[in-house]
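**Student:** After the sequence you'll find the predicted model.
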Amino acid sequence: MSQENDKKYTLCMYDVRGIQEYIFRTNRLRQVIGASHLVENFFQKGISAIAKDVWPNEPHRYVTDWSCPREEQRPKLRIEACSNIDMEVLYIGGGNARILFRNKKAGIDHGLDISVLFNREFSRWVLTQTYSLRLAIARVDTDLERYSDDHDRLMQEMQVAKANMPSSEPFTGFPIVAREDSSGKALSNEYDYTTRQFVSQETASKLRALDRAQKEMPAEGKHLDDLVTLKGEDSWLAIVHIDGNSVGRRITDIMSKNQGFSYSETVQVMRSVSYSISQGFETTYNTMREALDTIKADPDEQLIRDIILAGDDITFVCNANIAIPLVKFFLEEVSQKYMYTGDDEVEDPLYAFSACAGIAFANSHFPFYDAYQIAEACCSNAKKVAKTEENQINYIDASGVGHKLIGSWIDFQFCDHINITQLEKYREKQYILTDGTDLLKRPYWVPPGKADSQEAGIACLSDRSIERLLQKIRELSVKGGAMTCGDRNQIDIAEQDDLCAEDQAEDQLEKRAEAAIVPRRWCKKAREAYTRGRPAMLAFITEARSRHKDFPINRENAYTGHVANYYDAVELVDHFQDILL
């Protein structure tokens, strides 16, 4: 027998592939919500279910409760201290789970190692519950000597496992088969009584999860149109993707500082880190929702719906008009939370959370998965800008050592067609003019929520800060407050009235938006003038200021070098409601 097989324990890592594609494969919100509920707390539900099957009526043989509030004592590694325990969840976080098994046979009936039996049953459970999600598993044997060494070996094994995973999905039908419109999957004998159609096995799994969830939350919307202001042609919503900055690097730094810790102590640290990440981001999301609920005119109005809440990976859909204020609130709030490694640790700014966000503004009938990819691309671009040398934040710790911190940034994109998924190429083609002028100033920096120092206050006025963008939008929109949704709807109706002549339409717009500094029609003209180049924009400014003395764009502030100053604002002004959270 090899030395590897003589080791007492087996450490396994689990990673579910294709969750985002699984959720966003369809444009029907019922299925999206069902898939979201299906993958929510996915590992915790699956591991608990399989543990009960492998050890029926023997709950003392396994430990699945790995986390506890920060104020309480962290649980130690119990499998090492108690010989009756055969399995213990080390922690769940970062989109994966880690479980430690005792290296022994499962029993006479099975003849398999405990870890092998558990992994088989877990893979079967994933297939049964979701039909098309795939579970990647890596395993290494260990004697619990150095966790960092096991971690490195486990990551190498996971890379191999992912590379060798088959790309094909379960067999779905014969060469000639009826397929589902929404997903392209082969139809099954499962029937959806809401749409009165047969559906695929995957869709049936999502709808069953939706039915279970709606028994607990019956008020949840079932259609994307439930989240928009105007149903139909102008029904816009926002898909928001938020991802934490440098979380993996910080975890690596923490592990390197704890090289002298025992295996059990290192696991306790990782549990603290994982718990603080999930609680920090998910608590912030819940705080944001609660703040929104307090200002809604109609308590039953559906303005937001979470899709993915997985540690520092957050995705939600909301009414387009409140997307920017919501994301700004989230990033400010999460910056006041910290990654903890132990119960006695103080709040260290070096481990304060930051995140970047991407927002895809899309019609409610725009392909959902494409919109998500655009939001993800915007988030990636925001991270790219945030990590540049000039945008990093200087921080000096108590020891006098300097550090470079990454701040929180927002990028956004309006979805005109699906080719935008190649965001960088699309922007080079559409937003950089022949004379080199860049129409986009985005992404924008969101200062930390506790930015109360003089330096931070000055930074908030930076031309790349979100506050400066909001100031420009307010200059273009309303005087003394936000335009209500009703005001916006009336203006939309006036603009779409084909029976009105151009002058009559403009008069109606000005009457129906008396609070507006600049009629929205002129904001649209400004956007069009920007796209035609600098001479056209300067000519437009002359005309606009001759008719509207309060028009905020002038020859001095229209451009900074080769960058348009107000293009982002005129593009957003139709989809912004100034709410105070």
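**Tutor:** Nice, thanks for sending it over.

**Student:** contacts, neighbours, all on C-alpha from now
**Tutor:** Fine.

**Student:** report the longest helix in this structure, please.
**Tutor:** The residue-count maximum for a helix in the chain (DSSP state H) belongs to helix 263-295.

**Student:** Show me what that one is packed against.
**Tutor:** strand 87-93, helix 147-163, strand 304-310, helix 323-334 (3 or more Cα pairs under 8 Å, 6 or more residues apart in numbering; DSSP states H and E).

**Student:** would JSON lines of the ones you listed with distance to Lys257 and mean neighbour count be doable?
**Tutor:** Shown next, in JSON lines, are those (distance: least, Cα to Cα, whole Å; neighbours: other Cα atoms under 10 Å):
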{"stretch": "strand 87-93", "distance to Lys257": "19", "mean neighbour count": "23"}
{"stretch": "helix 147-163", "distance to Lys257": "11", "mean neighbour count": "15"}
{"stretch": "strand 304-310", "distance to Lys257": "26", "mean neighbour count": "21"}
{"stretch": "helix 323-334", "distance to Lys257": "25", "mean neighbour count": "23"}
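
**Student:** hang on, the earlier thing: chain center to the longest helix of the chain: distance?
**Tutor:** Its chain's C-alpha centre lies 15 Å from the corresponding centre of helix 263-295 when counted by Cα atoms, centre = their mean, to the nearest Å.

**Student:** want to compare, so here's the second one:
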Amino acid sequence: MNNCVAVLIDTVSIQEYIFSSNKLKDNIGASFIVDNIYKDQLKRALEIVFKASNININTWRENPDIIQITQNKVEFEVGYIGGGNALILFKEGERYNRVEKAKEFVRTFTKMLLEEVPGVKTAFGIAADFNLDKFEDSMKKLHKELQMNKNKFFSLVTLQKHGFTLDCPRTDESAEFDKKDEEESFISAVAKAKIEVSKKARERMKECYLKNYENEYLFTDEIDKLGQQKNSKNYIAIVHIDGNKIGEKFKKCESLQEIRKLSIDVENASQSSFKRIIEEVVDKIKKKIISKENGFYLSSEDEKTVLPLIPVLIAGDEVTFVCEGRLGIWLAEKYIKELMNYKIQNSVFSACAGVSIVKSKYPFYRAYLIAEGLLSRAKRKSRENGNSSYLDFFVSSGGCSGEIDDILEKHFSTINGNLHFGPYKVDSDCDTNCYNDDSLKYLKENIKGLLKFPRNKLMRLREALFEEKEIRKLILEEFSVKDLNLPKLPFKKDYITDLWENKKTPYFDAIEAIDFYPEGLLNE
């Protein structure tokens, strides 16, 4: 029997750690830290515990079919790393009492995190009798142990706050007298760690995504340099994307080799898809679609063009990026469609997205929570419709706060019904006639049709959605006289004649999105 001791590491509250600051530089640095603990600190902790040097923690990725721990001289092995998790295997037997070695590793690793990257929370599951021949059952037990430990232990990874301590302006932690930011403000150790690695984070991003463009383009860590207009239309989009049922696929893996290959396939698909949307953006810049003439004010640094987007988190099937507000919906759709070119365990890689479009000065974490809530709405719709890919978006021009469902219920419901029509299906436009009224293609066709409306008439149409049926009819007749007819799409006629059907209307979203989907990108 192939028994060993297994340690499953999970990074807890990743989103809270990464997105808790309103500074993009901090968010990028935090993401780098979370990713790097499984590259740097993990490697060094193993080297300390086993008194070794130059340990290769990527052997599992280079040779996923080979399980080295079954060989005589191998004392430990990285099972896999991915999606904020890592599985470490320690040999067990008469010559090797590895339970204590596993505990020593946990102590060494967590102490290193406390000292070097305060604020990062981890949880561990340890199985003393992990059976590689019964991998699926063993992983279930290990996950159960991990979850139990999460519920039992709430680790303190930062200094306790007291009434006489100064608050850090960048985090919710206590500021420390020996730590300052670039503005000479006292900050917490958590914020300092994020700031210090932000430059390294940008360098890694360049290596991953800009190899073909490093002499022409670069990423920024300043949110005001994403190409926005410097007026009332100064918006950014936070795009949060997650694969459909990928977690279930991991849980159903029957062997270590299978989970390794799945982890590699998911990561490759995510990385490749993001590279493709970078190529799309560069292409549109070169074609002058994304240009000053079309309202994009791209910045320059060191004679290079600052790209109007930047990745913040790419961890397995979970991706978050920030971009100029008018690119959010387009890039989310492009990314999902790129993912759908990949097969994951013989099925199409489907995913859902939430796109939060907010003013550049809007609190970043609150904007992220809106994107997360929109993603949840898209996921619910996906589960109802055969695991399809869906996208939902929300434009916040004011100060709405709270859960997105509560916001829509409180501020976007009328006696006629719900103004918000999404989520929208991404994978239903296989040809020009193959789409439903909830498809993203329908939304784009609606936007195209409304582009002929003068601005004041668009606002009149928006107001009509709040009116009673008789008044709506008069307004539509007024539009008809002026040859301003609503887009004739092959769907329910009540949308054209009454604006509403079954308490739903597609026009509010289209009017909201008209400023956030440039005409030059509608046919892309």
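**Tutor:** It's in. Since this is a predicted model, take the numbers as computed values, not measurements.

**Student:** And the TM-score between them?
**Tutor:** TM-score for the superposed pair, counting by TM-score structural alignment, normalised by the length of the second structure: 0.85. Supporting figures: 488 aligned residues with a Cα RMSD of 2.9 Å.

**Student:** one step back: compare the helices and strands packed on helix 263-295 of the first structure and report which one is nearest to Arg28 of the first structure.
**Tutor:** Among these, strand 304-310 comes nearest to Arg28 of the first structure, with 12.9 Å by Cα to Cα.

**Student:** in which helix or strand would I find the aligned partner of Ala138 of the first structure in the second structure?
**Tutor:** Here Ala138 of the first structure is matched to Gly125 in the second structure, going by TM-score structural alignment. Remark: Gly125 of the second structure resides in strand 121-131, with elements defined by DSSP states H and E.

**Student:** Okay, angle between that strand and helix 135-152 too, please.
**Tutor:** 150 degrees (axes from the mean of the first three to the mean of the last three Cα atoms, to 10 degrees).

**Student:** helices and strands around strand 121-131 of the second structure, which ones?
**Tutor:** Using 3+ Cα pairs under 8 Å, 6+ apart, strand 121-131 of the second structure is in contact with strand 3-12, helix 98-116, helix 135-152.

**Student:** Who are the contact partners of Leu226 of the second structure?
**Tutor:** Thr220, Ile236, Leu298, Ser299, Val306, Leu307, Pro308, Leu309, Cys323, Glu324 (Cα atoms under 8 Å, 6 or more residues apart in numbering).

**Student:** again, only this time at 7 Å
**Tutor:** Leu298, Leu307, Pro308, Leu309, Cys323, Glu324 (Cα atoms under 7 Å, 6 or more residues apart in numbering).

**Student:** repeat for Gln201 of the first structure
**Tutor:** Tyr131, Ser188, Glu190 are the contacts of Gln201 of the first structure under Cα under 7 Å, 6+ apart.

**Student:** Distance-wise, check it relative to Leu538 of the first structure.
**Tutor:** 58 Å (Cα to Cα, to the nearest Å).

**Student:** any idea what Gly325 of the second structure aligns with in the first structure?
**Tutor:** Match for Gly325 of the second structure (TM-score structural alignment): Ala320.

**Student:** and the gap between its match and Gln413 of the first structure?
**Tutor:** Ala320 of the first structure sits 12 Å away from Gln413 of the first structure, going by Cα to Cα.

**Student:** Quick one: the helices and strands packed on helix 263-295 of the first structure as JSON lines, columns for distance to Lys472 of the first structure too.
**Tutor:** Shown next, in JSON lines, are those (distance: least, Cα to Cα, whole Å):
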{"stretch": "strand 87-93", "distance to Lys472 of the first structure": "40"}
{"stretch": "helix 147-163", "distance to Lys472 of the first structure": "47"}
{"stretch": "strand 304-310", "distance to Lys472 of the first structure": "26"}
{"stretch": "helix 323-334", "distance to Lys472 of the first structure": "14"}
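
**Student:** nearest to Thr284 of the first structure, of these?
**Tutor:** Taking those one by one with Cα to Cα, helix 323-334 is closest: 5.9 Å.

**Student:** what's the mean distance for that closest one versus the second structure?
**Tutor:** With mean Cα distance after the TM-score superposition for the first structure, helix 323-334 of the first structure departs from the second structure by a mean of 1.2 Å once superposed.
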